[in-house]
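>>> Please find the sequence and the predicted model below.
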Amino acid sequence: MPRRYQDIYPSLPLLNSDELEHVSAAGLMSLRYFQAAPDRMPENVYTEHHVLLNLQSRPHRVQNTRDGILHDFVFHKNEIVVTPAGMRSGWRWFDKSDVIVVTLDPVKVERFAHTELSMLLDPQQFQDTPLFKDADLCTAGVILRDALENDDITSGVMYEAMSRVLLVKLLQRYGKRRHEAVALSARFTSSHYNRVLRFIRERLDQTIVLDELAREVGMSPSHFSRVFKETVGTTPMQYVLAYRVEQAIKMMDDTERPLGSIALDCGFADQSHFSRSFKQVTGQSPRVYRAARVA
């Protein structure tokens, strides 16, 4: 049975983004900061990705077991270990740890890559990136950690902004892209995806129908629907709806902007249509969601 990383780490985190009032629980990632005496963690399988950023200035010996294979190495400052969701992993460290652990929901990562970076990720995502050195990513992690020390509106805004920066850097440098050569029942490439996404962005405030999306990539509607769902994991129109809601959430950060105006700018017929669709995707009404973010 998969367990949460924080449930089996041998010490409590010094900082935990999930416990802070002004950091959105619906954000892109969770962050925990640990310092722990030499110890070990038993092998476990997790449903989320874990990105471990080493801040310890003194090189120290570490053992990491990954799917039954033991890796015994010296851990240096600014080195990073990524444990993908679904991988059995265990740890032992022989000196005091000083680490940031970033937890990522694979579904949110894939969605962010789709909509923000026009990337189609391989289903394995980070499977081939066990250990690498990246001072830039570690610096972004430290900024995130420091934003948690003061639980206020400003730090919450900083945390959410920097979480996007860290995820963009991680995906652009180490995200495993889907190979164009992978054959589906019919071909749907990154070029097709980018054209669809550009079409949606340019017509966000307008009605978008399946036939228009299919025509944009030169396919029949039935053919397009099939290969889109096989590649992206959702139907084209479900994707359009989720994209409209995502853009609405960004606009809602401007607390002076009326919900009715946001509804029209994101292509909803009226505020009632917006509310129903928003609740369908997020489980909350726009008014409740916005109130929780600014509380």
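Thanks, I have the structure now.

>>> alpha carbons only for contacts and neighbour counts from here, please
OK.

>>> so what's the spatially most central residue of the chain closest to, chain neighbours aside?
In the chain, the centroid-proximal residue (C-alpha atoms, centre = their mean) is residue 109; its distance is 3.1 Å. Spatial nearest neighbour of residue 109, excluding adjacent residues (C-alpha to C-alpha, 6 or more residues apart in numbering): residue 28 at 7.5 Å.

>>> got the buried residues for the biggest helix by length in the chain?
Identified as the longest helix of the chain according to DSSP state H is helix 153-174. For helix 153-174, a neighbour-count test (16 or more other C-alpha atoms under 10 Å) marks 155-160, 162-164, 166-168, 171, 174 as buried.

>>> on that earlier part again, just to check, the residue nearest to residue 109 is in contact with residue 163?
Yes. In this structure residue 28 lies within contact range of residue 163 using C-alpha atoms under 8 Å: 6.7 Å.

>>> Same list, the buried residues of helix 153-174, but as CSV with distance to residue 11 please.
Formatted as CSV, the buried residues of helix 153-174 follow (distance: C-alpha to C-alpha, whole Å):
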residue, distance to residue 11
155, 25
156, 25
157, 28
158, 27
159, 24
160, 26
162, 26
163, 24
164, 28
166, 25
167, 26
168, 30
171, 30
174, 29
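
>>> What is the helix or strand hosting residue 281 packed up against?
Secondary structure assignment for residue 281, by DSSP states H and E: helix 271-282. The contact analysis (3 or more C-alpha pairs under 8 Å, 6 or more residues apart in numbering; DSSP states H and E) places helix 271-282 against helix 236-251, helix 259-265, helix 286-294.

>>> which helices and strands does the first one pack with?
Spelled out, that is helix 236-251. Counting contacts by 3+ C-alpha pairs under 8 Å, 6+ apart, helix 236-251 is packed against helix 221-232, helix 259-265, helix 271-282.

>>> now the angle from that helix to helix 286-294?
50 degrees (axes from the mean of the first three to the mean of the last three C-alpha atoms, to 10 degrees).

>>> Outside of helix 236-251 itself, list whatever touches it.
The set of residues external to helix 236-251 that reach it, using C-alpha atoms under 8 Å, 6 or more residues apart in numbering, is 115, 200, 204, 209-210, 225, 228-229, 257, 262-263, 266-267, 277-278, 281.

>>> distance of the closest residue in space to residue 76 that isn't next to it in sequence from residue 150?
Nearest non-adjacent residue to residue 76, counting by C-alpha to C-alpha, 6+ apart: residue 59, 4.7 Å away. In this structure, residue 59 and residue 150 are 30 Å apart, going by C-alpha to C-alpha, to the nearest Å.

>>> Check it against this one:
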Amino acid sequence: MAISQSLTTADIGIFRKATGQTRLDQVKTSASDRGFVIGVSLTGGHRRHIFHEHHASSHDFTENAIYIRDLAQAYTADLSNPFDFMLFEISPASLERIANEAELAGVTSLAAETASKDIVLANLARALIPALERPEEASALFVDQMTTAIGAYLVQRYGGRQAQTASRTASLSRAHEELAKSIILENLEGDVSVLDVAQACNLSRGYFIRAFRETTGVTPYQWLLGERIKRARDLLRSSNAPLAEVAIACGFADQSHFTRVFSAIVGATPGAWRRNI
């Protein structure tokens, strides 16, 4: 594999697999109880010849094409041409939990898809590429927030049931807002999951994310980034601490990580911003 990356979350396994080889082998997987695998093609040109019980079918994967496969069914396919896939694996128990949080209790499977295009899912998947490429910088809060969104989208789009209109306004009470913010601030490096914060507020992950965004105007991870940058500005303004120390004090993995995020949000590097003030 030219690329083989992975992240583990509470409910969804995240992988990126890519190869540049033109001639690929046949793949065979036995039936298992692992649940479902969802693939998102990041590039076009890959082709699969899939063998079914009584027939075979050929499929061309364009960019942003997806597949959904039930791992309870044995799978045999001839692969040809290079591929670059984001993959999500969801166990039956995780699918049930995700469906319950999305207010779609009773969804126990996802509809099979092969080489159909899904721009929404592809964009959600691509947002996780930096976390796979630099896992040491990946915030658990961000990854959990993204997988919650992906899980909810999958059960709503492919779970075979019509999503219900939200019956209550998604907003946090003042007490829950203060509690959530205090927990996030205590974990400025981002090593706290949405699940942890939501459970502290006695809310589901999906509802908590919607309520936090409705209440504050931003997602939990966006709020965390804002607080990191706010603390960084205070330290840059009030001290002569080296940038590497400021980075660690503000929850960044290192100075390089700090510089990239600060520059993207503020429009100047930390060093240049400090000199200008």
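That came through fine. Predicted model, so just to flag it, every value in this text is computed and none were measured.

>>> Drop the TM-score for these two in here.
The TM-score (TM-score structural alignment, normalised by the length of the second structure) is 0.54; 185 aligned residues with a C-alpha RMSD of 3.9 Å.

>>> rewinding a little: so what corresponds to the residue nearest to the centre of the first structure in the second structure?
Mapped onto the second structure by TM-score structural alignment, residue 109 of the first structure lines up with residue 95.

>>> so which helix or strand takes in residue 95 of the second structure?
Using DSSP H and E, residue 95 of the second structure falls in helix 92-101.

>>> Next, the angle helix 140-158 makes with that helix.
80 degrees.

>>> my guess is residue 35 of the first structure is in a strand, correct?
Yes. Judged by DSSP: H, G, I helix; E, B strand; the rest coil, residue 35 of the first structure forms part of a strand.

>>> Aligned to it, what sits in the second structure?
For residue 35 of the first structure, the residue aligned by TM-score structural alignment is residue 18.

>>> State the three-state secondary structure for the nearest residue to that match once chain neighbours are set aside.
Once flanking residues are discounted, residue 18 of the second structure sits nearest to residue 84: 4.0 Å by C-alpha to C-alpha, 6+ apart. Secondary structure for residue 84 of the second structure, judged by three-state DSSP, is strand.

>>> Neighbours of residue 84 of the second structure, how many?
23 (other C-alpha atoms under 10 Å).

>>> Aligned against the first structure, show me the partner of it.
So, by TM-score structural alignment, residue 84 of the second structure is matched to residue 98.

>>> what about its match, distance to residue 167 of the first structure?
Relative to residue 167 of the first structure, and taking C-alpha to C-alpha, residue 98 of the first structure is found at 21 Å.

>>> Same check on residue 142 of the first structure?
From residue 142 of the first structure to residue 167 of the first structure the distance is 14 Å (C-alpha to C-alpha).

>>> next one: residue 112 of the first structure
9 Å.

>>> Surely the match of residue 109 of the first structure touches residue 108?
Yes. Applying C-alpha under 8 Å, one finds residue 95 of the second structure in contact with residue 108, separated by 6.5 Å.

>>> which part of the second structure lines up with the host helix or strand of residue 211 of the first structure?
Per DSSP H and E: residue 211 of the first structure is located in helix 210-216. On the second structure, no counterpart of helix 210-216 of the first structure exists by TM-score structural alignment.

>>> Count the neighbours of the closest residue to residue 197 of the second structure other than its chain neighbours for me.
Distances taken as C-alpha to C-alpha, 6+ apart place residue 180 nearest to residue 197 of the second structure, at 5.9 Å, with adjacent residues excluded. Residues contacting residue 180 of the second structure under the criterion other C-alpha under 10 Å number 22.

>>> Tell me how far residue 140 of the first structure lies from residue 161 of the first structure.
11 Å.

>>> err, residue 246 of the first structure, not the other one
15 Å.

>>> coming back round to it: tabulate the helices and strands packed on helix 271-282 of the first structure in TSV, adding columns for distance to residue 119 of the first structure.
Below are these laid out as TSV (distance: least, C-alpha to C-alpha, whole Å):
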stretch	distance to residue 119 of the first structure
helix 236-251	15
helix 259-265	25
helix 286-294	28
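
>>> So residue 13 of the first structure is in contact with residue 35, correct?
Yes. Counting by C-alpha under 8 Å, residue 13 of the first structure does reach residue 35; the two are 7.5 Å apart.

>>> if I pick residue 8 of the second structure, what's in contact with it?
Counting by C-alpha under 8 Å, 6+ apart, residue 8 of the second structure makes contact with residue 14.

>>> at 6 Å what do you get?
Neighbouring residues of residue 8 of the second structure by C-alpha atoms under 6 Å, 6 or more residues apart in numbering: there are none.

>>> repeat for residue 107 of the first structure
By C-alpha under 6 Å, 6+ apart, residue 107 of the first structure has no neighbours at all.

>>> same check, this time on the one 3 residues further on
In this structure, residue 110 of the first structure makes contact with no residue, judged by C-alpha under 6 Å, 6+ apart.

>>> Could you find the closest non-adjacent residue to residue 121 of the first structure?
residue 177 (4.3 Å).

>>> which of the residues in stretch 16-33 of the second structure are buried?
Neighbour-count burial for stretch 16-33 of the second structure [16+ other C-alpha under 10 Å]: 16-18.

>>> Hmm, I typed the wrong one, I wanted stretch 174-182 of the second structure.
Buried-residue list, stretch 174-182 of the second structure, by 16+ other C-alpha under 10 Å: 176-177, 180-181.

>>> nearest to residue 72 of the second structure, of these?
Distances from residue 72 of the second structure to those, taken as C-alpha to C-alpha, are shortest for residue 180 (39.1 Å).

>>> Please report the distance of the closest one from residue 208 of the second structure.
Taking C-alpha to C-alpha, one finds residue 180 of the second structure at 10 Å from residue 208 of the second structure.

>>> for residue 117 of the second structure, what are its contacts?
Residues near residue 117 of the second structure by C-alpha under 6 Å, 6+ apart: 64-66.

>>> 10 Å - rerun?
By C-alpha atoms under 10 Å, 6 or more residues apart in numbering, the contact set of residue 117 of the second structure is 40-41, 61-67.
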